[in-house]
Every structure is written in structure tokens, then in C-alpha cells.
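Participant: Build the 3D model from these lines:
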Amino acid sequence: MNEAGNQFTPANKLELMAREPYQAMPQESVTMGFDSKQGFELMQRGATLLSKSTLVPKEYQDNLPNCVVALNMASRIRADPMMVMQNLYIVHNKPSWSAQFVIACFNQCGRFSAMKFRWANRPADPDSIPDNWACQAYATELATGDEISGPTITIKMAKKEGWYGKSGSKWQTIPELMLMYRAGAWLQRTHAPDISMGLRTAEEESDIIESRRTDQGTFVADAQAKTETRVIDKMDILANKEQATNKPPAANDVAEQAEDKPAEANDDDSKAPTMSELIKGIKAAKDVDHIAELLDLARGIKRQDWRDKVMEAGRIRLKEMLPNTEIGVGHRPAPVADAVGAGDSSLFGDD
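Facilitator: All right, here's what the predicted structure looks like:
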């Protein structure tokens, strides 16, 4: 019965339902993550969808675990998953960000003004790179109005840390951009490490660890990569070594002379391997470290044509062991800049 004492009938029940629309029970929203079963299932569904896309980088295609990791990182930093996938690199099995992504996140976090850069001793000639060329990133903290600045990055620092002299180093070809990337990354890490979750940039990891970038855009960095670089450099040294005082023999010289000639002829009749022994050792080598040792011994060979034979054997064997590595010729020494003059303590005094 209702308040007026009338009994409910099917007709007035329908009328009551028409006057009072049905209100659904509120549902709790589910957030992707590992902290709940629903969140984990939602993350798996999203990762499955992304892994089937041809627009994501190759390291995520048909790779559900990688997509789950990317979604988790995107959730933690509140970024778009696709943007995270495009800017997350794996170097030495460690995730790392691209430098431009770190700078972009810093600019859009809402806590600081846009990042800016100040320079000192910028060269007028791009081919002349002074050691005291310096860059510093800075910004304004919006809550307090204070200026914050990161560590000063110089070419001298890059050389001392070993970044500049590495084979294929971008510090030699685009030093201005590398200075900005490193200065920006270090400003973010010192004043807002939560933005990158403490991860270094891919450029930093590549500078710190001997690595190479594959055709898929990922970085390969391991002990073998370091040895590969060392072996290739040794082959370059052999290729560019000056001709010895003894000229190459005539075409009709017998090959037996080369086989019986030791790699180094010392007064104490050292047991240096012959050219043929070095070549046999290279052909039987099981790893690139062994090849590197044999190439070291080949540097003592006096005649250029014998060194060339050892180098060619090393190139062939190395190509068999590392089919995806380009084995070239030509040593790549790092350019030597003039020493830093006085005035390092006031790098930004006039800028």
C-alpha cells in the first residue's frame, strides 16, 4: 500500500516505474597495473591489442611481455603508451629513454617552465671544436619562481669520460646536439628524477657501454660488442700500418718462405707463430677474443703482404661469426682538440 492507503496494482506499479527512472549501480573504474587481478587482465588485453599492430616498433610486435612492460611504464609516468613505445630503448637489457622524450616530459610536467640552454665558448667554425665548449640546461620552478640549473657539460668532460673518442661517436659529428641532450637529461635527473623513473637516456647508455644499433633500431650492448669493436680496430691498424723497409717480394717468391718466417724475429729466438700458424689459429678460433689475440701477434710481421693475408683471414672468420656486423677498413682516430685554456671557472660569464 502507498502513503494514501491505496493498494499497489500492476498498473500503478508500471506508472511508478515510469515516473522514477532506473538508476544503475555505480561501477568502480579499473586501472592497468599489477596490483589487482582486474588491472592485470586489462593490461594484458591492451598489450595483446598493441602487439598485433604494425605501427608499434618491431621489438613490440608479437611480443606480449614487452608490451606489458611498456604499458606499465606508461601508467607509472602517466604518458601515452604509444609515445612510450616509440621512445623506450633497450640497451644492455636495461630500458632507457630517448633524450628528446625526457626533455619533452620535463617541459610538459607542469612543475617547471620550458627547458632552456646557455652556452659558453661556442666555436664560430663548426669544424673546430674546443675542449671548453660548454652547455648548461636551466628552467624556472613554477611553485617558487626560483631558477634551477643542471651540471655543466663540456667537450673536455666528454673526452675524459670516453664518450667522444668511441668509434662512431656522435660527439664528433653533432657535438652541439649531444651537449644539449646530455645537459637536458642531467637537469631532469638532478631536479625531477621521478619523470624518467631514474632511467638514463639511450644516448648515455650507448656512451657508457660499448654498444651498436641494430637494423631494428634496438641497441646491442654486451661483452661481445666491446670485443668486436676492438677486433675491427686492430684489423684497421693492420690495414693502415706503414710499409716496412723490406719491400714485398716478387710474384715468383715461394710461399714456403712465408710459412717458415716467424711473426717476430727476436735475438733470443722467441717462439713467435708463423704467418701460416696465425691463419690456422684464426680459422679455428671459437670466439672473437681469440681472434683479437692473434691479430695482436700479427702486428709484428714485417712484410705488408703477409700482414694482409692474416688480416684477410681474420676478416673472413669474423664475418662468419658475426654475419650482421659490417667489417670495414680504415682506422677512425678521434680528432684532437687544443688544450683548454685558462678561464674554465667563468664559462658562462659573458654569455
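Participant: going forward, measure contacts between C-alpha atoms and count neighbours the same way
Facilitator: Fine.
Participant: what about the strands in the protein?
Facilitator: 88-91, 94-97, 116-120, 134-140, 147-149, 153-154, 212-213, 219-220 (DSSP state E).
Participant: Which one of those strands lies nearest to A24?
Facilitator: Among the strands of the chain, the nearest to A24 by Cα to Cα is strand 88-91 (41.6 Å).
Participant: okay, the strands of the chain in CSV with distance to I237 and mean neighbour count next?
Facilitator: Compiled in CSV, the strands of the chain are given as follows (distance: least, Cα to Cα, whole Å; neighbours: other Cα atoms under 10 Å):
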stretch, distance to I237, mean neighbour count
strand 88-91, 29, 21
strand 94-97, 33, 19
strand 116-120, 37, 17
strand 134-140, 33, 23
strand 147-149, 43, 16
strand 153-154, 30, 24
strand 212-213, 21, 16
strand 219-220, 25, 20
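Participant: Now distance to K52 too, for the ones you listed, in TSV please.
Facilitator: Supplementary listing: the strands of the chain in TSV, determined by distance: least, Cα to Cα, whole Å:
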stretch	distance to K52
strand 88-91	18
strand 94-97	22
strand 116-120	39
strand 134-140	40
strand 147-149	43
strand 153-154	42
strand 212-213	24
strand 219-220	23
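Participant: structure for this one too, so we can compare:
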Amino acid sequence: MNVQAQITHSAAPVGLLNLESFELSQRIAKMLSSSTLVPEQYRATTKVKAGKDNFGNWIYKDEPNPNGLANCVIALNMANRMGADPLMVMQNLYLIEGRPAWSSQFIMASINNSGRFSALRFDIVDLGEKEVEYSTTEWSNGRKNTVVKTIKIHDISCVAHAIERETGERIESSKITIEMAVKEGWFTKNGSKWQTMPEQMLRYRAASFFGRVYAPELLMGLRSADEEQDRIIDVTPAAEQAATATSVNQFDFKQLKRDILTAKSPDQLQKLEIFIEEHSNEDEQKELVKLMQAQINKLTVVAEEPNAKKPEPQIEATSTAAAVEEKPKRTVKKTIEEEPEKYQSLLSDLIERAKNAKTEKEATVLTKYTNSWSAEQRAPLHDAIKNRIAELNVDQPVDDEKPLLEQIQEAPSIEVLDELLKQARRFTGEKGHIHMTAWSARKEFLNQGDIFDSLDAEQQEDNLTLCGQIVKSIQACKTQEEINKIFEDPKLSELIPEEQALVNAAADRREAEITG
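Facilitator: Coordinates of the predicted model:
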């Protein structure tokens, strides 16, 4: 009796629907999650970047993976239902935007091992060269436009076929051609293997179509990884193109301009050359090149001046006597009134940054660059800041008249996007997948904007630290000579023009206080 009970207990299958099966699944999954032979999403720990060593190589550290054990249990359940080896399922199951998908090799192996068909075979036919028209979406001035293009291809067709053992009938998949790949958008996407290995991709896609029609139960309703990736690119071009257009046309120019102005050495400027060359707007590119050349000349002169002015040890006494007779002269400061072109350029840049500010703090912090300006000169910037703050404080309701997909793709913030998530989850099937994919793409884009903003704020804080120290030192000066000595410090050359204006204004105020 006990022996029979033990045998029955040991034969409990892996599953999720009863306690014994679930406990057995967890024990096996825990063992698998500790293995290094399974893909990373199934492991108990994952490796994350923890910085670089002295040689510039990435250093990784282990962090717990809360999803590893659960993923292993699900993979075990799928392997049990399919009668397949769990490790084979894990190695061939890909997760693409939250949806599992099989590798193409696994689909072909499952069909061949099912016993229902003969081995898959493929008929390849060369159809010759032809020109194919296809539609693509392009962005111009922030608007989406559908453009019809023509491409010359060498067309090939492929049909997967096998003999059904039960009936002896030859069954075939749909015909897959290079022309179809072009029109569906598989061929023209960036990094597409349809361009480098077309015959192999034709076989993979034909096998996937064959399995979905004649043996969907073998694949458990899942597509191939290649199909899933192609579908994601097809349903979210707007979010991707909008992200590209926004980052390249609006953000990159300002960011590159700030990077050039804050560079502390010619080497740092040389690293920015590749980004300037890839900039899409020719006028902005010319302006960046001109600005970078001026900054290189400035840094080169600053680097040479300390060596030219270094005192010789032999004439130390003479230098001291000359210093007593002649007061050191402070660096000549140029006020903003003396440089109207510089004022207009800086004002335009600050107004543009105010209009694009995402928070009230980001808008108001721009006033720190105008301490040396008159009230009349500050007025245009203050008006722009007030208008932007008013826009940010207005709670813009979601336009219910627009389709939900458009609302997701045009969501202005993560908060609005989270509100739309509840509506997107109401859809099921293909429509639900399209909405969730668009939601994920938009959220990733908005998160990237937050990252850039935080990086920009940190960079400004670093620069303001040095500027603040110099201003504080000037405010503590008791004589004109102490102020002049501060202006001889080579650190002043590290400040950007706006911060140099702050230092000059602080010196003027302190000089007025000293002289009464």
C-alpha cells in the first residue's frame, strides 16, 4: 500500500492546477534558475553594469531577478503540455515586448517531430528582378506623411510543403516572396536580415506560416520571434519616428551647443565632431562647426597663457619690486550692452529653452543667466517664462474625440499615459496588442526625455558649483587688489560665457561697495 502510494506521488506531473504538481514545479524551477545554462530571464540573478575599471572595461555585479523563478515555472508548464524538454523550451522561447515567441528553428523541429507530417521541404523559385512600390511613413515638421517609394529587388518565392501521414495528401504553406516582404515592411527596416540572407528568411517565414495553419496546437498559438519583431515595428512607426524627430531636430542641437560651451579641453570637443557630422539640419550644423572652432581657439589660447606668463626664478626680486610699484590690472570685462549680437543670441536661446521647459523649476532657473542685464533686457525672457508656467499649470484634459491609439501616441506626459493604460487594457487580441505596444513605445520615449533632463540638470549644477565658489570669494573680498587676484585665477576660463557674466556682475557690485 505504501509502495503504491509512493509510486503515485512520484508520478505527479509538473503543473499549476494542484498543490503537489505546483510544489514539484517550484522545486525544479528553483534548480533551473540557479543554472548558468538557461537564458538570463530565467536565472535567479542577473548581471548589471556597475561602472568601468581603470582600462575602460565594464564591471558587472549580480542582482536578484524577482521574475526568474516564475519564468522557469511557466516554461516548465509549457514544456509539459508540449511534451518537450524544459531546457530546449527555455533556449528557444524569446520575450519580445512582453509577448513570448518561438525561434524559427524550434518551429521547424516541432513540425518535423510531431509525427503527423513528413519532413518539411521548400520549393524555391527565382522570379527575376522587378521594381516594387511600397508605402512608408515619414515625419516632416512634426507631421506624419505617407510616402510611396519604389525599390528594385531580385524576387524569389518560397513554399513550405509536407505529406500528411494520415491522408497521404501534400499540403502547402502560403507563398512567401521578397515582394511580399517589401510591401509588409520586413525588407526595408534597419538591420533587416531579409536583405543579407533572403532565402533563409523565406524558409523560416514559410515554415512559420505552415505551422500556424496546419499545426497551431504545436506552437501553442505563438508566432516566431522574427514575425513578432516585424509586427512591433509595423504597428508603432509613429511613436518611433516621433521620438527620432523630436530628439534629432529639437534636442540634439541645444544639447550639442551646451556640450561645446561646457567642454574643458580640445579633446572633449573632438569627441563631439561625430555627432555634429550626423546632425540633420545643415544650417544648425554650420553653426555648431563655427561655435566649436571658436571654442577650440579659446581653449588653446587659455592653455598657452599660463606657460607664457610663468615667472622666471632669476628675476624674482625684480618681479616683486614691479608688483609693488604697479597695481595688477583686472581682466577687462565686457558687459552685455557692449555685445548686442551676443545678447540677442543668448536671449533667443534662453527663450527657446523656456518654451520647452517641462517643469516650473526648469523654466525659472534660466533667470540666473541675466543678473548683469537691465530690467528692459530681462523683460522678454520673463514674459516667456510666465507664459510657459501658465501652460504647465493648465490641466489639459485628454481629447476623447480622438481614437485611443492616437491619444497614446501623442500623450504629453507619463501621468496622462498612465490614465490611458486602463482604457488600453479593455481591448483584447490583436487590437489589444497594438494599443499596448504603442503605450510601451510612448512610455519609453517619455522616460528618455526624463533621463536627458536629469543629466542636463546635473551638468548645470556641476558648473554652478565652481561659479558659486568664485562669486562667494568675490563677495568676501575687502580690497580692490583681492578682487583683481581672483580674476588672475585660470579657473575662470572653465566657466561658460553666461557664468562669466555672473562673476563680472558680482565683481562690479563688490567694487561699488568697497569704493563707497
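Participant: So after superposing, what's the score?
Facilitator: The TM-score (TM-score structural alignment, normalised by the length of the first structure) is 0.60; 252 aligned residues with a Cα RMSD of 4.1 Å.
Participant: ok so, going back, which one of the strands of the first structure lies nearest to L238 of the first structure?
Facilitator: Of all the strands of the first structure, strand 212-213 comes closest under Cα to Cα, at 22.7 Å.
Participant: what's that closest one in contact with?
Facilitator: S206, F219, V220, A221, A225 (Cα atoms under 8 Å, 6 or more residues apart in numbering).
Participant: Name the nearest of these relative to L49 of the first structure.
Facilitator: F219 (25.3 Å).
Participant: Next up, the contacts around that closest one.
Facilitator: Per Cα under 8 Å, 6+ apart, neighbours of F219 of the first structure: Y89, I90, V91, H92, S206, S211, R212, R213.
Participant: Would you mind giving these as a markdown table with distance to P151 of the first structure added?
Facilitator: Formatted as a markdown table, the contacts of F219 of the first structure follow (distance: Cα to Cα, whole Å):
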| residue | distance to P151 of the first structure |
| --- | --- |
| Y89 | 24 |
| I90 | 26 |
| V91 | 24 |
| H92 | 26 |
| S206 | 20 |
| S211 | 25 |
| R212 | 27 |
| R213 | 28 |
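Participant: give me the stretch of the second structure that stretch 166-184 of the first structure matches.
Facilitator: Under TM-score structural alignment, the match for stretch 166-184 of the first structure in the second structure covers residues 189-207.
Participant: now the end-to-end length of the matching stretch.
Facilitator: Taking Cα to Cα, to the nearest Å, stretch 189-207 of the second structure runs 22 Å from one end to the other.
Participant: Please name the nearest non-neighbouring residue to L93 of the second structure.
Facilitator: Nearest non-adjacent residue to L93 of the second structure, counting by Cα to Cα, 6 or more residues apart in numbering: W102, 5.0 Å away.
Participant: What is the aligned counterpart of that neighbour in the first structure?
Facilitator: With TM-score structural alignment as the criterion, W102 of the second structure matches W97.
Participant: Could you give me the buried positions within stretch 108-118 of the first structure?
Facilitator: Buried positions in stretch 108-118 of the first structure, judged by neighbour count with 16 or more other Cα atoms under 10 Å: F112, S113, A114, M115.
Participant: which one in the second structure is aligned with the last one?
Facilitator: Translated: M115 of the first structure. Using TM-score structural alignment as the criterion, M115 of the first structure maps onto L120 of the second structure.
Participant: Could you pull up the residues touching its match?
Facilitator: By Cα under 8 Å, 6+ apart, the contact list for L120 of the second structure reads M108, I111, N112, A160, H161, A162, A207.
Participant: Next, the contact list for the second one, please.
Facilitator: Taking Cα under 8 Å, 6+ apart as the criterion, I111 of the second structure is in contact with F117, A119, L120, G211, A215, L218.
Participant: OK, contacts around the second one?
Facilitator: Under the criterion of Cα under 8 Å, 6+ apart, the contact list for A119 of the second structure reads I111, N112, A162, I163.
Participant: If we use 7 Å, what do you get?
Facilitator: N112, A162 (Cα atoms under 7 Å, 6 or more residues apart in numbering).
Participant: What of the first one?
Facilitator: Taking Cα under 7 Å, 6+ apart, we find F117 of the second structure in contact with A162, I163, E164, R165.
Participant: Export these as a markdown table, with columns for distance to D252 of the second structure.
Facilitator: Below are the contacts of F117 of the second structure laid out as a markdown table (distance: Cα to Cα, whole Å):
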| residue | distance to D252 of the second structure |
| --- | --- |
| A162 | 54 |
| I163 | 58 |
| E164 | 58 |
| R165 | 61 |
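Participant: nearest to I59 of the second structure, of those residues?
Facilitator: A162 (50.4 Å).
Participant: counterpart of that closest one in the first structure?
Facilitator: Using TM-score structural alignment, A162 of the second structure lines up with A139 in the first structure.
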